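Engineer: My questions are about this predicted structure, shown below with the sequence.
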Amino acid sequence: MAITSPAAILAEHGQPLIIDDITFDDPGADQVLVKLFASGICHSQLHQIHSPATPTPTLIGHEATAMVEKIGSNVNHVQEGDHVMISWVPRNAARGQAPPAQPPIRWGSRSLTFERSPVYTWSRHSLVDQRYVVRIPKEVATDVTCIVGCAILTGVGAVLNTAKVQPGESVAVFGIGGVGLSAVQAAANAGADPIIVVDLDDDKLAFAQHFGATHGINASHVDAVEEIHRLTGGGVDYAFDAIGAPKTQEQILHATRAGVLGYEEGGMSVLVGIPQQPISLDMKLLVRGQKTYQGSWGGVTRPEQDFPMYLEWYQQGKLKLDDLVSRRYTLEQINDAVHDLEQGQILGRSIITFDA
């Protein structure tokens, strides 16, 4: 049976998204049809919208909460009526696992793709491979928790899973958006001290203190690396780049402490933001400082294990999602949402909410 539902469609690079109906069939054997409660609006979607590498027309979005409406014959971990989380990171991932085949989705006479992500969530309904669906308790809020599927798993995972920050270790986070603030909260929950945040916006720096930051540095006023060294007496144990800009990629290498020859290793620089162009780094700093430069793609997340812990943190007040979600839009307001994110008007994370 053909199903019709509204969605945000990227029809042309750099142009406003089009809100229109898309059409698809009932779930295949390994698919789940969901009706969305809310979807996060991630900065990486701006790259999709503007990049000529993104195929068009395409569907966008990769973190959401939803209710299961129909399941395929091979699906047994969720049932119709369940509340679920949608993420671009698969459950039970295995080395060499092939990506799922995309279901045929139509926009009028044209075929739609979502090749830059295994899911799409800027839509009223979504047809998703079962690997990207995780059941959540019905008593958990379904609006603010939608950002667990990307912002939280990326920022928190970088701190807990990639870096494995321990109590008393020092942390610096460059870029205080949704991912950066998630990293700050994870560092605070891990017992890190100090937790230094770096940004160009005083409002964001002040906002970060609510999530556990102990010091804020406005990099437009001072040399951020020099200030980190001054505050820590030689550099932090871990520096996280939640932006991925050429300058911040280099700064996190300089911001970490050097090791002591024959005694201890140096600090770790963790690149979380998505680089958009190649850069050059001084590898002598890695060798002589015995430092580590590590990438973190999705925070080494295992959704079936990590998501329940993040939701427990939220219920305990240790993950302040209600404060992190600072602005809400309807699907019809998606172009306003994109504009506001591009203009740096979002403290934390913005989301799309749908009528129940």
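Structural biologist: Nice, thanks for sending it over.

Engineer: From here on, just use CA atoms for contacts and neighbour counts.
Structural biologist: OK.

Engineer: Could you look up the SS state of Met85?
Structural biologist: At Met85, secondary structure determined by DSSP: H, G, I helix; E, B strand; the rest coil is strand.

Engineer: Go ahead and confirm it touches Ser126.
Structural biologist: No - taking CA atoms under 8 Å as the definition, Met85 is not a contact partner of Ser126, at 11.9 Å.

Engineer: Which of these two has more residues huddled nearby?
Structural biologist: Met85 (28 against 21; other CA atoms under 10 Å).

Engineer: For that one, which non-adjacent residue is spatially closest?
Structural biologist: Across the structure, with CA to CA, 6 or more residues apart in numbering as the measure, the residue nearest Met85 apart from its sequence neighbours is Thr65 (4.5 Å).

Engineer: Give the buried residues for the top strand by length along the chain.
Structural biologist: Among all segments of the chain classified by DSSP state E, the strand with the greatest residue count is strand 31-41. Within strand 31-41, the residues that count as buried by 16 or more other CA atoms under 10 Å are Gln31, Val32, Leu33, Val34, Lys35, Leu36, Phe37, Ala38, Ser39, Gly40, Ile41.

Engineer: His83 versus the third one, what's the distance?
Structural biologist: Going back to what we said before, that points to Leu33. Shown here: Leu33 relative to His83, a distance of 12 Å by CA to CA, to the nearest Å.

Engineer: also this one, for the comparison:
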Amino acid sequence: MPKPHPLATSSARQPNPCLATPPISTVPDNLGVLPVFAGPIRPHWQAAARAKGFDIVARVLDRYHLRLRCQTCGGNMVSKLYVVTSSCPICPHCLTARRQATANAAGVNFLGQDADRPAYGFFRADCGHTLRRQFEIVERAARGTTGLRCEICLIRREEVEARRLGWQRVGNDTGRSGYYRLYRHRCGHVQSIAPVNMAWGQCDCAGCGQSWSSRPSFIYLFDIRLPAGAGQAARHYLKLGYSAHPDKRHRHQLGLPPGAEVEVLRILPMPTGHAACAAETAAHRRLTRAHPGAVVPADEFAGVIKVTREIYRPALRAVIEAEMDKIEVGADAGRLGSSAAGPNDTMGQQPGEDKDDMADDRRPTARRTRPDRDGSRHGAA
């Protein structure tokens, strides 16, 4: 009597219904009559197959393949021998039924698996368009933790929203994240805008508009020195930002404590607030990626400076000024175009940003503010 194969009695190898994609050596038996391979079916093969929910019907094609019958649905399939003995076959008929049920729960109809990418499938949405999604995403949609969105319908909706406000949707802004689109205004100006801002009408043309985004602005560099107090030692920071009125920015909007000293190290004129926002945002991105250790954590200056970011260590001054040199060269050459926009492509100010369109339009001059004896501050030439 031959000894039973260990898989025949092992409880460790059970069918795995959670496996999303069947092995490539497991295919549906949809080929009709298959040539039978003349050879015995070993008892431990049959035991292993039954332990995993299948019966071996015959050996087919060659000595490496078996024809299996699923004990759940009765469907036939072809699998390699080593999958039966060493892994867990997946019934493609049951898998298709599970995927269809999951798709129905997600509000779509399962059309089939992507032959080139087994983790993806094709689904038909209620609008009639075909979606290509990962099965994992469809499972999340079925659980209600995410949604399935038709790209074609999304584009059409964005086009309608843009036309309502005098814009034309050009396409995705490939130079930024997927949350921004390029729009052409009726005046011909092309601008990068977040679709949610376009939907709410919170956008203004930087070419012909009258809001902050189309008016001249400045990129500034502040040297901020905070006095010691409340268990804190004296602190020294640099702040890079943009504002239509840098003087007002550091005098009235940063919320600095009495005794704080601010020196305006540099002011760079920009043609529009839109261009200033784009250049400043790109500079911050480069600085934070290249010099993460020079970025001051927000909790270090919380309560004394009314911003949540854009604060750096003084040792980074030369690098920041080099970034401003690049911005100045681009501004002089007219390369700060309209296709790059920062987070402020809306007419309303985003929290923590440096937009100010309330004061007059005088160009600020570099100066230092120092505390008076009564704790107030004034500018000294």
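Structural biologist: Sure, I can see it. Nothing here was measured: the structure is a model prediction, and the numbers come from that model.

Engineer: Just give the TM-score of the two.
Structural biologist: Laid over one another, the chains give 0.24 as their TM-score (TM-score structural alignment, normalised by the length of structure 1), with 143 aligned residues with a CA RMSD of 6.8 Å.

Engineer: Could you export the buried residues of strand 31-41 of structure 1 as CSV, including distance to Leu321 of structure 1?
Structural biologist: Conversion of the buried residues of strand 31-41 of structure 1 to CSV gives the following (distance: CA to CA, whole Å):
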residue, distance to Leu321 of structure 1
Gln31, 29
Val32, 26
Leu33, 26
Val34, 23
Lys35, 22
Leu36, 18
Phe37, 16
Ala38, 13
Ser39, 14
Gly40, 12
Ile41, 14
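
Engineer: Which of those residues sits closest to Thr154 of structure 1?
Structural biologist: The shortest approach to Thr154 of structure 1 among the buried residues of strand 31-41 of structure 1 belongs to Gly40, at 13.1 Å (CA to CA).

Engineer: The closest one and Ala337 touch, don't they?
Structural biologist: No - under the criterion of CA under 8 Å, Gly40 of structure 1 lies out of contact with Ala337, with a separation of 10.7 Å.

Engineer: if I look at those two, which residues touch both of them?
Structural biologist: Shared between the contact lists of Gly40 of structure 1 and Ala337 (criterion: CA atoms under 8 Å, 6 or more residues apart in numbering) are residues Ser350.

Engineer: tell me what the strand or helix carrying Val128 of structure 1 is packed against?
Structural biologist: Val128 of structure 1 is located in strand 125-129, with elements delineated by DSSP states H and E. Using 3 or more CA pairs under 8 Å, 6 or more residues apart in numbering; DSSP states H and E as the contact criterion, the secondary-structure elements in contact with strand 125-129 of structure 1 are strand 3-10, strand 31-41.

Engineer: hey, where'd the strands end up in the stretch 151-300 of structure 1?
Structural biologist: For the stretch 151-300 of structure 1, applying DSSP state E, counting those that start in this stretch gives strands covering 171-174, 195-199, 215-218, 238-241, 268-271, 292-295.

Engineer: can you list those strands in JSON lines and add distance to Glu250 of structure 1 and mean neighbour count?
Structural biologist: Supplementary listing: the strands of the stretch 151-300 of structure 1 in JSON lines, determined by distance: least, CA to CA, whole Å; neighbours: other CA atoms under 10 Å:
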{"stretch": "strand 171-174", "distance to Glu250 of structure 1": "11", "mean neighbour count": "30"}
{"stretch": "strand 195-199", "distance to Glu250 of structure 1": "14", "mean neighbour count": "26"}
{"stretch": "strand 215-218", "distance to Glu250 of structure 1": "17", "mean neighbour count": "20"}
{"stretch": "strand 238-241", "distance to Glu250 of structure 1": "9", "mean neighbour count": "31"}
{"stretch": "strand 268-271", "distance to Glu250 of structure 1": "9", "mean neighbour count": "26"}
{"stretch": "strand 292-295", "distance to Glu250 of structure 1": "10", "mean neighbour count": "17"}
